[in-house]
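Colleague: Fold the following and give me the result.
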Amino acid sequence: MYKNKNITIFLHLLVWLTLVSLPYLLSYSQDQELDRVKAHFWIPLFFSAIIFYFNYFVLIDRFLFPKKTLFFIVINIALIGLFLFLKEYIEDNYFQDILKKRLANTERTAPPFKMAVYIQLLSYLAPLFFSVALKSTKRWAKTEAERKEAANFKLKSELQHLHYQLQPHFFFNSLNNIYSLVDISPDQAKSSIHSLSKLMRYMLYETNLEVVPLSKEIDFLKKYIDLMTLRVSDKTTVNYSFPSGETGIQIAPLLFISLIENAFKHGVSATKPSTIDINMTCDDNTVLFSVENHNFPKKTDDKSGSGIGLQNLEKRLELLYSDKFNFKTILKDDRFLVTLKIETN
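Modeller: Sure, this is the predicted structure:
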């Protein structure tokens, strides 16, 4: 901020220095009468600077932006009128030689009085309009920056809310699965609790970042699949394939877990054979994830889960990746297929 302020001051000084030097810059090597430059150029330029900065620092903020337009116009008319009078007064009393030459050449070269006043008036209106334009642009830029900051804060708040919403959802679903093992296989239930603690540690302490390495997310998904596999019967076959090693891709955490949860929730039957196929591939900065499973609709009295997993996922994808993702679900016969494609760059 301090650096930007110094640059602004330097640019202002540079502009005014250029304007002060303008008579000499435009006349090349021709001689300039100093009194003439003072009377016809530097004094009006000084008045223009007062109009510009008085409007920029005082009048625009105090009257124009608060919609007190009449006061703004009246004050500027009075100010410009004062400077028109002062310019004539200074010329008449302090630059007699120039005045005599002007009177001697009045009939031959001088423009009509009304035209002269009109030209001077325009010269004072220019800094006025420029100060309004510059101040309005600065105000718009500040408002736009504040709007973007507010939108960014809202985005982060929504994502944080969805993240916190996902954690208890995941935790309770996993506990329900472990609960079903307690009577059937206490040893597996103990092992599952230990695995769940590792998964929760990842969710609580390693997913607060905006993005995580895809390799970490894959490791989390594998552990979750292994945990869920403990509770399914021999009638269910679970196949999965993930990229091996470090992919170099960074991705938002916990985007795929809801899809796997959904497959184990709706794709497993205690009496019928079923298959769950989970596949992930990577190509440059694009991740393609798919889950295909048998479809066994939940009974109406089945209250397991809250049904927020897929809704949560879609909201997060909209907020995080906007038009850089493709999410599809297909139900055909007794098979349910979901695909998710994400461009991470």
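Colleague: drop to CA atoms for contacts and neighbour counts, all remaining ones
Modeller: Noted.
Colleague: Pull the contacting residues for the nearest residue to Tyr240 once chain neighbours are set aside.
Modeller: Excluding its sequence neighbours, the residue lying closest to Tyr240 (C-alpha to C-alpha, 6 or more residues apart in numbering) is Ile278, at 4.4 Å. If you count contacts by C-alpha atoms under 8 Å, 6 or more residues apart in numbering, Ile278 has them with Val238, Asn239, Tyr240, Ser241, Ile260, Phe289, Ser290, Val291, Glu292.
Colleague: Contacts for stretch 231-251, please.
Modeller: 177-178, 180-181, 211-215, 218, 229, 268-282, 285, 344.
Colleague: quick one, strands of this protein?
Modeller: For the chain, the strands defined by DSSP state E occupy 212-213, 236-241, 250-251, 274-283, 286-294, 325-332, 335-343.
Colleague: Where do the helices of the chain begin and end?
Modeller: Assigned helices in the chain, in chain order: 2-26, 34-37, 43-54, 69-94, 96-104, 113-184, 186-205, 214-229, 257-266, 309-321 (criterion: DSSP state H).
Colleague: how about this one, so we can line them up?
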Amino acid sequence: MTALFKQIKTTYIYHWTIWIILIFFKLIMDYSVFGNSFFMMNVKLFIIAIILFYINYYLVLPFIIRQTPKKIIIITVLVIVVYVALMIFFLPPLPKHMLKDFPKNGKMIPFQHGISLYDVFFRIGIFSTIFSTLLFFVDKWIENAKKIKALEFERQSSELKILREQINPHFFFNALNSIYSLSIIKSEETPRVILILSDIMRYVLNNKNGNKNNLNDEISNIKKYIEIQSIRFNTFNNIHYEFYGNFTSYEIEPLLLLTFVENAFKYADLKKGPLDIKIHLEGGLLDFSVRNFYGKKIFEDGKDNKLGIENTKMKLNLLYPGKYKLDIEDNDSEYKVNLKLNLN
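Modeller: Here you go, the predicted structure:
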């Protein structure tokens, strides 16, 4: 009963809008054709039609659709056969005075003797059955479309949550490798790197609620990661980065850009060439690019690289459909990534 009440509550508004339109249309048509609206007769007619409509809508049709396809066909055929047979059997003869007077003055002569049992079960019944069946399946289609949309949203949310969980451990693993490299050579910068990494970890953990983050905070986090890597590669001076734009006015998915920066440092061979990172923001359009040279290591450990990139692509598809363009170039020694993202 609770489910039935909820269904009635969600559908009654536009159902009754349709009924009101039909009633007024019938009254206007009767008045224009017969010169009389036959108000009381139409009231009775629509009360009967509404009762038959909702008996079919809420009781008969839900019962039928719960059956197997074979039973549905059998029930439908039996109902049609019995209905047509009874309609033919109970079809009343046309009154002689109607045959004599029809048509009169170019107008149709209405049924003047009230509503008979035949009218209730056949004329009004056919209208109510067809009308309620059509509306029932339209409502079911709308309801199923909403369920599919809700399930798709739930699927995307679950998928995005999984992607976030995959990215974060992958990132920390690479960052810890950097600290490990410094600890081996007993670098004096190791405590400082650990402190910076703790700030990055705090940033990541504070953004696990699924919300987008301020772009300026995201850029600051990327700068901290670059600082860690710059300390690690302190013998090289060919790490270049350039950030330009009013980042505080926009939001972005946390760690979305860091994946590309992380991969660039992980596979970069700074002896072969520079590592360049550029982030420009203008009018809500983010232009992000990373370029690095690499050696054989990327082929030996290419699986992790592909996983991070593929996860980022999936996040872009889920969060920014139709609002980004991602180009990746690989010429066997140089790797380029360019992402144009509309943050408006």
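Colleague: Please report the distance of the residue nearest to Tyr240 of the first structure from Ile330 of the first structure.
Modeller: Look at Ile278 of the first structure and Ile330 of the first structure: by C-alpha to C-alpha, to the nearest Å, they are 15 Å apart.
Colleague: repeat for Val20 of the first structure
Modeller: Taken as C-alpha to C-alpha, the span from Val20 of the first structure to Ile330 of the first structure is 74 Å.
Colleague: Take the strands of the first structure and lay them out in a markdown table including distance to His161 of the first structure.
Modeller: Below are the strands of the first structure laid out as a markdown table (distance: least, C-alpha to C-alpha, whole Å):
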| stretch | distance to His161 of the first structure |
| --- | --- |
| strand 212-213 | 18 |
| strand 236-241 | 30 |
| strand 250-251 | 18 |
| strand 274-283 | 27 |
| strand 286-294 | 25 |
| strand 325-332 | 21 |
| strand 335-343 | 22 |
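Colleague: And for the second structure, the residue most distant from the center?
Modeller: Lys100 (63.6 Å; C-alpha atoms, centre = their mean).
Colleague: What's that residue aligned with over in the first structure?
Modeller: Lys100 of the second structure maps onto Glu107 of the first structure when the alignment is built from TM-score structural alignment.
Colleague: tally of neighbours for Glu310 of the second structure?
Modeller: 13 (other C-alpha atoms under 10 Å).
Colleague: what does Asn311 of the second structure give?
Modeller: 19.
Colleague: Could you do Ser157 of the first structure as well?
Modeller: 12.
Colleague: tell me the contacts of it?
Modeller: Taking C-alpha under 8 Å, 6+ apart as the definition, Ser157 of the first structure has no contacts.
Colleague: ok, back up a step: what distance do you get for the residue farthest from the centre of the second structure to Asp30 of the second structure?
Modeller: Distance from Lys100 of the second structure to Asp30 of the second structure, by C-alpha to C-alpha: 21 Å.
Colleague: hey, which of the helices of the first structure is tucked in deepest?
Modeller: helix 257-266 (a mean of 20; mean count of other C-alpha atoms under 10 Å).
Colleague: Which other helices and strands does that one contact?
Modeller: Contacts defined by 3 or more C-alpha pairs under 8 Å, 6 or more residues apart in numbering; DSSP states H and E place helix 257-266 of the first structure against helix 214-229, strand 274-283, strand 286-294, helix 309-321.
Colleague: quick one: that helix to the second structure mean distance?
Modeller: Superposing on the second structure and averaging over aligned pairs (mean C-alpha distance after the TM-score superposition for the first structure), helix 257-266 of the first structure comes out at 1.5 Å.
Colleague: So which residues make contact with stretch 118-137 of the second structure?
Modeller: So stretch 118-137 of the second structure is contacted by 45, 48-50, 52-54, 56-57, 61, 87, 90-92 (C-alpha under 8 Å, 6+ apart).
Colleague: Might one say that Phe296 of the first structure is in contact with Pro273?
Modeller: No - contact criterion C-alpha atoms under 8 Å: Phe296 of the first structure and Pro273 do not qualify, at 11.0 Å.
Colleague: still on that earlier bit, next, format the helices of the first structure as a markdown table and append distance to Thr339 of the first structure.
Modeller: As requested, those are arranged in a markdown table below (distance: least, C-alpha to C-alpha, whole Å):
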| stretch | distance to Thr339 of the first structure |
| --- | --- |
| helix 2-26 | 48 |
| helix 34-37 | 76 |
| helix 43-54 | 61 |
| helix 69-94 | 59 |
| helix 96-104 | 85 |
| helix 113-184 | 20 |
| helix 186-205 | 23 |
| helix 214-229 | 16 |
| helix 257-266 | 9 |
| helix 309-321 | 12 |
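Colleague: tell me which residues in stretch 228-239 of the first structure are buried?
Modeller: Neighbour counts over stretch 228-239 of the first structure (16 or more other C-alpha atoms under 10 Å) mark Met228, Leu230, Arg231, Val232, Thr236, Val238 as buried.
Colleague: Please give me every residue in contact with the second one.
Modeller: Leu230 of the first structure makes contacts with Gln188, Ser192, as judged by C-alpha under 8 Å, 6+ apart.
Colleague: Let's see that with 10 Å instead.
Modeller: By C-alpha atoms under 10 Å, 6 or more residues apart in numbering, the contact set of Leu230 of the first structure is Asn177, Ile178, Leu181, Ser185, Gln188, Ala189, Ser191, Ser192.
Colleague: was I right about the first one contacting Asp183?
Modeller: Spelled out, that is Asn177 of the first structure. No - using C-alpha atoms under 10 Å, Asn177 of the first structure makes no contact with Asp183, being 11.9 Å away.
Colleague: So for these two, which residues contact both of them?
Modeller: Common neighbours of Asn177 of the first structure and Asp183 (C-alpha under 10 Å, 6+ apart) are Ala189.
Colleague: related to what we said a few turns ago, out of the contacts of Ile278 of the first structure, the closest to Asp31 of the first structure would be?
Modeller: When the contacts of Ile278 of the first structure are compared for distance to Asp31 of the first structure (C-alpha to C-alpha), Phe289 comes out closest, at 79.1 Å.
Colleague: Superposed on the first structure, what's the mean shift for stretch 165-183 of the second structure?
Modeller: Averaged out, stretch 165-183 of the second structure is 0.8 Å away (mean C-alpha distance after the TM-score superposition for the first structure).
Colleague: What are the contacting residues of that stretch?
Modeller: 159-160, 186-194, 197, 200-201, 204-205, 208, 225, 228-229, 231-233, 255-256, 258-259, 262-263, 265-266, 304, 307-309, 311-312.
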